[in-house]
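K.L.:
Here is my input, please return the structure:
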Amino acid sequence: MSSTAPLPDHEVTYRKARDLILFGELAPGEAVTIQGIVERLGTGITPAREAIRRLTAEGALRATENRRLMVPELTLEQLQELTYARTGIEPQIARLAAVAIEPEDIDALEQIDEQVNTALRTGDIQAYLRYNHVFHWTLYAHSEAEILMATAASHWLRVGPSLRVMVKGGESTPIPDMHEVAIAALRDGDYEAVGEAIHNDILQGHSNIAHGLDEAD
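P.N.:
This is a model prediction of the structure:
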């Protein structure tokens, strides 16, 4: 019987630090230090330094003029670039996933989306960011499109934390709910409609981010 080897400390630390950003524990504009990562994650200085190096290279962290590191706040120009990139790649991943997905997998996606909607109703930013990410990546995993998914993952590190604007004091999810549209299309076996739903879901989220950026100016 084969067993999976445990991940090295630097990889575990990287993934945990990445999740702090993706799931809103480190918000856009928040400063990040090696010592802070060490204290949050209970890791060593060397793995923390390596995690920060990788996240900086991926654009999830940015050095300010005084050389401090922070979770970057998107500009409208950067958001536009990410819109082009995400709508060009993720709908195709979703189409590929739709070809291979099984009915029980669609049921699982529906249960995850219930968690997304609960987080939106209750105004739980971290739960929303986590379950929204889980929804997309649970779907995308069925595509087995490793190269496309790796590219999409880098985009999520840049834009994911800013999706916190979708949660506004308990407001309900925007209508129509594109996750529900995607689920219905998956059940119908309509691959193109699945891709279109994910395309529109991205546009919906980015529109809310852009609105938040306009309000901040």
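
K.L.:
C-alpha only now, for contacts and for neighbours.
P.N.:
OK.

K.L.:
Would you indicate which residues of stretch 146-153 are buried?
P.N.:
Applying a neighbour-count criterion of 16 or more other Cα atoms under 10 Å, one finds 149, 152-153 buried in stretch 146-153.

K.L.:
Which residue ranges of the chain form strands?
P.N.:
With DSSP state E as the criterion, the chain has strands at 31-32, 62-63, 69-70.

K.L.:
Most tightly packed of those strands?
P.N.:
Highest mean neighbour count of those: strand 69-70, a mean of 20 (counted as mean count of other Cα atoms under 10 Å).

K.L.:
Show me the one of the strands of the chain that comes nearest Ala193.
P.N.:
strand 62-63 (36.8 Å; Cα to Cα).

K.L.:
just how off-centre is the closest one within its chain?
P.N.:
20 Å (Cα atoms, centre = their mean, to the nearest Å).

K.L.:
picking that back up, dump the strands of the chain into CSV; add distance to Ile112 as well.
P.N.:
Formatted as CSV, the strands of the chain follow (distance: least, Cα to Cα, whole Å):
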stretch, distance to Ile112
strand 31-32, 30
strand 62-63, 32
strand 69-70, 30
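
K.L.:
Which of those sits closest to Glu81?
P.N.:
From the strands of the chain, taking Cα to Cα, the stretch that ends up closest is strand 62-63, at 17.3 Å.

K.L.:
name the helices or strands packed onto that closest one?
P.N.:
strand 69-70 (3 or more Cα pairs under 8 Å, 6 or more residues apart in numbering; DSSP states H and E).

K.L.:
that older thread, closest one to Ala51 among the strands of the chain?
P.N.:
Comparing these by Cα to Cα, strand 31-32 comes nearest, at 11.4 Å.

K.L.:
what helices or strands is that closest one leaning on?
P.N.:
So strand 31-32, by 3+ Cα pairs under 8 Å, 6+ apart, packs with strand 69-70.

K.L.:
one more to put side by side:
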Amino acid sequence: MGRSPCCEKAHTNRGAWSKEEDQKLISYIKTHGEGRWRSLPKAAGLLRCGKSCRLRWINYLRPDLKRGNFTEEEDELIIKLHGLLGNKWSVIAARLPGRTDNEIKNYWNTCIRRKLLGRGIDPQNHGPINLFTTLETHRAVAIQTMSEGSVANVHDDEAATEKGGRESRESALELDLNLSIGLPHCSPKCSPSQANLETNKQSICRRLDY
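P.N.:
Below you'll find the model as predicted:
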């Protein structure tokens, strides 16, 4: 069975948090500490989901959060950690006190990636961008495209040749059919059987007269 939802979402508020809700959450956590997020909303008198309370506290309300822009030292540390850890933002955030994983991820995608590209560094593997490899890749794609076009032309020529041969065969067949529609006419003089019939007929007539 799956884990039951942390709250009845039909009876919870959604959208932006109000100042009164923020104050209730801050006061409760100052008194009872963090944790027990599933039961916290009801205990704190909030009509919110436990997950929403946790994210609101971690990303906006906890007192050790840093405000303002990232410093150059933080930028270089993020770049170094990303080169070692990849996109493990929560692990990276644990090494930058006061910064959240979501904040660091957004900052990476909007600012640091552009900074690395400007330095000629690949943001994925943190190695130099190989322009020669990029040019070779475009060249290979162009050659493949031209080759595919040549093969298509050859196929078109073969299809045209086959079509021409088929039309020639059909024309020859039509010609043979026209020639074999009727039998050639032959005169009685050319027919031996008809000549024998006339001879026999004359012989019978002479015998009867005799």
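
K.L.:
Fetch the TM-score of the aligned pair.
P.N.:
The TM-score (TM-score structural alignment, normalised by the length of structure 2) is 0.26; 92 aligned residues with a Cα RMSD of 5.5 Å.

K.L.:
now, which of the buried residues of stretch 146-153 of structure 1 sits nearest Thr138 of structure 1?
P.N.:
Met149 (11.5 Å).

K.L.:
residues contacting the closest one?
P.N.:
Each residue near Met149 of structure 1 by Cα atoms under 8 Å, 6 or more residues apart in numbering is listed here: 93, 140.

K.L.:
What helix or strand is Cys205 of structure 2 located in?
P.N.:
helix 192-209 (DSSP states H and E).

K.L.:
how about that helix: buried residues?
P.N.:
Buried-residue list, helix 192-209 of structure 2, by 16+ other Cα under 10 Å: empty.

K.L.:
Which other helices and strands does the longest helix belonging to structure 2 contact?
P.N.:
What stands out as the longest helix in structure 2, according to DSSP state H, is helix 131-179. Using 3+ Cα pairs under 8 Å, 6+ apart, no helix or strand is in contact with helix 131-179 of structure 2.

K.L.:
Please give the element, helix or strand, for the nearest residue to Ala44 of structure 2 once chain neighbours are set aside.
P.N.:
Once flanking residues are discounted, Ala44 of structure 2 sits nearest to Tyr28: 5.9 Å by Cα to Cα, 6 or more residues apart in numbering. Assigned by DSSP H and E, Tyr28 of structure 2 belongs to helix 19-32.

K.L.:
Show me which residues of the helix or strand just after that helix are buried.
P.N.:
Counting by DSSP H and E, the next helix or strand C-terminal to helix 19-32 of structure 2 is helix 40-44. Using 16+ other Cα under 10 Å as the test for burial, helix 40-44 of structure 2 gives 40-41, 44.

K.L.:
Including distance to Asp176 of structure 2, could those residues go into a markdown table?
P.N.:
Compiled in a markdown table, the buried residues of helix 40-44 of structure 2 are given as follows (distance: Cα to Cα, whole Å):
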| residue | distance to Asp176 of structure 2 |
| --- | --- |
| Leu40 | 97 |
| Pro41 | 96 |
| Ala44 | 101 |
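
K.L.:
tell me what the helix holding Tyr28 of structure 2 is packed against?
P.N.:
Looks like helix 19-32 of structure 2 contacts helix 40-44 (3+ Cα pairs under 8 Å, 6+ apart).

K.L.:
helices and strands around the following helix or strand past the helix it packs on, which ones?
P.N.:
Using DSSP H and E, the next helix or strand after helix 40-44 of structure 2 towards the C-terminus is helix 50-56. Helix 50-56 of structure 2 is packed against helix 40-44, with contacts defined by 3+ Cα pairs under 8 Å, 6+ apart.

K.L.:
one step back: and the residue nearest to Ala44 of structure 2, how many neighbours?
P.N.:
Residues contacting Tyr28 of structure 2 under the criterion other Cα atoms under 10 Å number 16.

K.L.:
got it, and the one 3 residues further on?
P.N.:
A count of neighbours around Thr31 of structure 2, defined by other Cα under 10 Å, yields 8.

K.L.:
Same question for Leu116 of structure 2.
P.N.:
Leu116 of structure 2: 18 neighbours (other Cα under 10 Å).

K.L.:
same check, this time on Asn208 of structure 1
P.N.:
As a burial measure, Asn208 of structure 1 scores 18 neighbours (other Cα under 10 Å).
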